[in-house]
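Chemist: okay, predicted coordinates and the sequence, questions at the end:
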Amino acid sequence: MANELTISATTIPGVLLLTLPVHGDNRGWFKENWQREKMVALGLPDFHPVQNNISFNDEVGVTRGIHAEPWDKFISVASGRIFGAWVDLRAGESFGTVFTTEMGPEHAIYVPRGVGNAYQTLEPNTAYTYLVNDHWSPDAQYTFLNLADETVAIDWPIPLDSVEVSEKDLAHPRLADVAPLTPRKTLVLGAQGQLGRALTTLLPDAVAWDIDEFDMTSPEAWDAVDWSGFDTIINAAAYTNVDGAETPEGRRAAWLVNVHAVVHLARTAIAHNLTIVHVSSDYVFDGERETHSVEETFAPLGVYGQTKAAGDAVVMTVPKHYLVRTSWVVGDGPNFIRTMQTQAEKGVDPKVVDDQIGLLTYTSDLAQGIVDLLTGDKPHGTYNVTSGGEPRSWFQIAQQAFADAGHDPARVTPVSTEEYFADAGDKLISPRPKFSTLE
């Protein structure tokens, strides 16, 4: 009688034990050893295996481990039986936690990166199989633990002094001397921008690159990085000169940064099973609706909006993506509020458009929203992230900026967008959405 496929948690966070249906008769048995759709539906991470390895052992008592590799493993027994032992060697509160069980062909176990794996054969002719989600490399970061470590105190069925074990495994360090495997890192692209600086403040352990460190428009730059040490890329880089994008030079630059570079990002994420966060804009919409939902279709008015919409479409092809749309960003650097307050101090009485409505987004709020998405187990997909409050026009925001700086808000004069750009002359001006408010 075959068991049902089940998945259960263990004492080690992220280590999952599976019971596999095994169908047998007088000819032998058959099982689905790996069935992505069924297993993922029951809670197994979709870990994208790329290599299959088999360890064959002739005799009872062969003992191997404890090895923690920098990749995830799906382990099963093809023939024979084993006593398996797993030790958490990842940095964190669960470091040193142990899980042991006996396994035959009716079981499998999912072992995340950094959890040490060991086993002892209980029957002759035992085949122990691994599916892993990175290709083996001698340069990878490995972590080892001594099989006889007194702290974890694994109760081996067959004493270690009477089994077949390698000298190398016997020479591994005790737990007190093990350097825990550090988590994969988050990469922030556009680190010197307003949002990039806010993100690196909240994510001090993230790798932060700007154009000087990494040219995201270059395919060779993407190919040169060892992505095995990363699990997330936050793309806070973009070409954002809305009017400049209407010029021949600006159009090419906008498409290069906002689309072609995003293609390289998406390809990398898919190839290496990375999560990406891509920051987009209200300019992907035409602004005819008073509020924009995450389901609204693209209808950009200008070149900048067109390139952001195209980048969004690329990002949506990545299985593990967060597409974050925002509006009217204000942060550490040149921004509208600072400009208004500088003009107030200089005695300038500005004219500001009153027929564009939206919500400000402070980079501190936007960065926190991104961190919350990454740490809150939110479903992948599209999210709107803005600061709170009621929608206002740029004119109303300018008045508030004057008042906050101790100046008379009546010095700000409201004008229409058409009036504001009437004196632009030959300068190319991009059309603006009338309503930029994101739900």
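Modeler: Perfect, thanks for sending it.
Chemist: going forward, measure contacts and count neighbours with C-alpha atoms only.
Modeler: Noted.
Chemist: my guess is Phe336 contacts Val352. True?
Modeler: No - at 10.8 Å, Phe336 does not count as touching Val352 under the criterion of C-alpha atoms under 8 Å.
Chemist: who has more neighbours out of the two?
Modeler: Val352 (23 against 17; other C-alpha atoms under 10 Å).
Chemist: whichever helix or strand the more buried one is part of packs against which elements?
Modeler: Using DSSP states H and E, Val352 falls within strand 351-353. On a contact count with 3 or more C-alpha pairs under 8 Å, 6 or more residues apart in numbering; DSSP states H and E, strand 351-353 meets helix 394-404, strand 413-415, helix 417-420.
Chemist: who's in contact with it?
Modeler: Strand 351-353 has contacts (C-alpha atoms under 8 Å, 6 or more residues apart in numbering) with 393-395, 398, 412-417, 420.
Chemist: recalculate using a threshold of 10 Å.
Modeler: By C-alpha atoms under 10 Å, 6 or more residues apart in numbering, the residues outside strand 351-353 that reach it are 340, 393-399, 411-421.
Chemist: same check, this time on stretch 19-34
Modeler: So stretch 19-34 is contacted by 1-8, 74-78, 103-109, 129, 131 (C-alpha under 10 Å, 6+ apart).
Chemist: try this one side by side with the last:
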Amino acid sequence: MTEFGKALTPTETSIPGLVVWDLPVHGDSRGWFKENWHREKMTAAGLRDFGPVQNNISFNDAVGTTRGIHAEPWDKWVSVATGRIFGAWVDLREGPTFGAVFTTELDPSRAIYVPRGVGNSYQTLEPDTAYVYLVNDHWSPDASYTFLNLADEASAIAWPIRLDQVEVSPKDLAHPRLADVTPMGPRKTLVLGANGQLGRALRAEWGDAPHIEYATRAELDLSSPDLMNARRWRDYDTIVNAAAYTSVDVAETPEGRVHAWSANVLGVGSLARVATENDILLIHVSSDYVFDGTSTRPYRENDPLSPLGVYGQTKAAGDTIVATVPRHYIVRTSWVVGEGKNFVRTMADLARRGVDPRVVDDQVGRLTFTHDIARGIRHLRDSAAPYGTYNLTSSGACRSWADIAATIFDVIGADGGRVIPTPTDAYFAGSMNTVAPRPRYSELDLSRIESTGFTPGDGDERLETYVRALG
């Protein structure tokens, strides 16, 4: 008999993420009423806001009707409208709890949240049982399922009614034993901008595991009107947007302005829509150029945006869009150095060639090595840090471009005094090309990301190691 008057209460099970919920049911001589799904109340009580999109009902006439152990690539909220079931759940996800079993009975006063990859099955204990489940993806023939045999000896599920005495489909009886089951892998991670400096660092950080994908602009066009159908997006957990239009000076030209807005704003907007509609974590890389460089202290994450030029304006607009995605990290960085063409490589080359370069001395900030950005991105995701914006640069003193160039010369064994400090205005005087305004002060406050347990690399040590590795 259904129990009335329970409080809305979650109970963790032995399978991570599988949670039983007691539901308030109100009844009298006329029958009963319950709120089977109430987003505000249930998420406030701790249920993940899993975004159901479909509600299904399986009606079962007879006692002993048994449904097979199916693990699906979506989350489920399972309950009973009438009758009673014995439910069995087996963890079929890749990981240390693969094969773990949990069983319990459900009536209208109990429900269970079933995460993606956990095998779900039941046996009816009363006639006319209506089994109800909400899912956060529509059924698709392209979805990947994992199945387990109801009679698997390793799972040893104690079915109340023997399997040779129940209504069950031949297909469910033919599923493999646990030893022959291929575990369901985690949801995928997609790295965009895979051939850029940061993209290559992320590849080095994450490797080539089957659930990690890397894509260039040619392989995934964010401006495509068919982006929403370019992937089965519900199979993805994380998108890292390491792609951007970064030609700061060209962005000031009529043609460059169009390209900058297309890549850094319109493309990001499309990506944000994909992430929002498919419950994907969007990690987006930002820039110190969203500020005007007039601060008298290191910039904090919540300081007002005040970009000077087109590039900074497009990055600020992109940040504002990404901030609307429920699950997001904006990683704001500066003066990026990695594998590929960059300031440090250029200065090292000039030092070896005997060139005495003029280098601006009134723009100050910190270098950020792509290895550290990749580490920081992984840390934020793996540690489940609070969503939002995080500054991430190398640590240490804030220095000018000229100071950094002199250090590079010294590390190589050239004379750092050969670097000629030059004011920005004088450096660009007489240039025939369009020149973008640049923030003169770019130091970013690192206290927020450090509070999550992440330690940025020391800038001086990183620079010396990088230069020496250039040979």
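Modeler: Right, received. Where do you want to start? Remember, it's a predicted structure, so these values are computed and weren't measured experimentally.
Chemist: TM-score for this pair?
Modeler: Scored against TM-score structural alignment, normalised by the length of structure 1, the superposed chains reach a TM-score of 0.98; 438 aligned residues with a C-alpha RMSD of 1.0 Å.
Chemist: circling back: narrow the contacts of stretch 19-34 of structure 1 to those that are buried.
Modeler: Neighbour counting by 16 or more other C-alpha atoms under 10 Å classes 5-7, 74-78, 103-109, 129, 131 among the contacts of stretch 19-34 of structure 1 as buried.
Chemist: next, count neighbours for the equivalent of Ala68 of structure 1 over in structure 2.
Modeler: Applying TM-score structural alignment, one finds that Ala68 of structure 1 aligns to Ala71 in structure 2. Residues lying near Ala71 of structure 2 (other C-alpha under 10 Å) number 27.
Chemist: residues touching Ala71 of structure 2, list them.
Modeler: Contacts of Ala71 of structure 2 (C-alpha under 10 Å, 6+ apart): 89-93, 114-121, 144-148, 183-184.
Chemist: again, only using 7 Å
Modeler: Contact analysis of Ala71 of structure 2 by C-alpha atoms under 7 Å, 6 or more residues apart in numbering lists 92, 117-120, 145-147.
Chemist: now the two most distant members of those.
Modeler: Asn120 and Tyr145 (11.5 Å; C-alpha to C-alpha).
Chemist: neighbour count: the two, which is higher?
Modeler: Neighbours were counted for Asn120 of structure 2 and for Tyr145 using other C-alpha under 10 Å; Asn120 has more, 23 against 14.
Chemist: counterpart of that one in structure 1?
Modeler: In structure 1, the residue matched to Asn120 of structure 2 (TM-score structural alignment) is Asn117.
Chemist: where exactly do the strands run in the stretch 301-450 of structure 2?
Modeler: Ranges of strands within the stretch 301-450 of structure 2 are 328-333, 336-337, 358-360, 364-365, 368-369, 388-391, 399-400, 420-422, based on DSSP state E, counting those that start in this stretch.
Chemist: columns distance to Gly459 of structure 2 on top of those strands, output as JSON lines?
Modeler: Listed next are the strands of the stretch 301-450 of structure 2 as JSON lines, based on distance: least, C-alpha to C-alpha, whole Å:
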{"stretch": "strand 328-333", "distance to Gly459 of structure 2": "13"}
{"stretch": "strand 336-337", "distance to Gly459 of structure 2": "11"}
{"stretch": "strand 358-360", "distance to Gly459 of structure 2": "19"}
{"stretch": "strand 364-365", "distance to Gly459 of structure 2": "11"}
{"stretch": "strand 368-369", "distance to Gly459 of structure 2": "7"}
{"stretch": "strand 388-391", "distance to Gly459 of structure 2": "15"}
{"stretch": "strand 399-400", "distance to Gly459 of structure 2": "10"}
{"stretch": "strand 420-422", "distance to Gly459 of structure 2": "21"}
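Chemist: so which of the ones you listed gets nearest Thr189 of structure 2?
Modeler: strand 328-333 (13.8 Å).
Chemist: average offset between that closest one and structure 1?
Modeler: Following the fit onto structure 1, the mean deviation recorded for strand 328-333 of structure 2 is 0.8 Å by mean C-alpha distance after the TM-score superposition for structure 1.
Chemist: got the contact list for that strand?
Modeler: Contacts for strand 328-333 of structure 2 (C-alpha under 7 Å, 6+ apart): 281-288, 319, 322, 368, 387-393.
Chemist: if we use 8 Å, what do you get?
Modeler: Residues contacting strand 328-333 of structure 2 (C-alpha under 8 Å, 6+ apart): 281-288, 319, 322-323, 368, 377, 380, 387-393, 444.
Chemist: just those: which are in helices?
Modeler: Per DSSP state H, helices hold the following members of the contacts of strand 328-333 of structure 2: 319, 322, 377, 380.
Chemist: what range in structure 2 does stretch 239-257 of structure 1 sit on?
Modeler: Going by TM-score structural alignment: stretch 239-257 of structure 1 matches residues 245-263.
Chemist: give me the buried positions along the matching stretch.
Modeler: Residues of stretch 245-263 of structure 2 classed as buried: 245, 248-253, 256-257, 259-263 (neighbour count, 16+ other C-alpha under 10 Å).
Chemist: and for Arg448 of structure 2, nearest residue in space, chain neighbours not counted?
Modeler: The shortest distance from Arg448 of structure 2 to any non-neighbouring residue, by C-alpha to C-alpha, 6 or more residues apart in numbering, is to Tyr390 (6.5 Å).
Chemist: and if you look at Pro52 of structure 2?
Modeler: Closest to Pro52 of structure 2 by C-alpha to C-alpha, 6+ apart is Asn136, at 3.9 Å.
Chemist: give the equivalent position in structure 1 for the one you found.
Modeler: In structure 1, Asn136 of structure 2 lands on Asn133 (TM-score structural alignment).
Chemist: can you give me the strands for the stretch 1-150 of structure 1?
Modeler: Going by DSSP E, counting those that start in this stretch, the stretch 1-150 of structure 1 shows strands at 6-9, 16-19, 22-25, 28-31, 51-57, 63-68, 73-79, 82-88, 98-103, 107-111, 115-121, 126-132, 143-144.
Chemist: can you redo the ones you listed as TSV with distance to Val163 of structure 1?
Modeler: Listed next are the strands of the stretch 1-150 of structure 1 as TSV, based on distance: least, C-alpha to C-alpha, whole Å:
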stretch	distance to Val163 of structure 1
strand 6-9	30
strand 16-19	26
strand 22-25	30
strand 28-31	30
strand 51-57	12
strand 63-68	7
strand 73-79	20
strand 82-88	13
strand 98-103	17
strand 107-111	24
strand 115-121	9
strand 126-132	15
strand 143-144	19
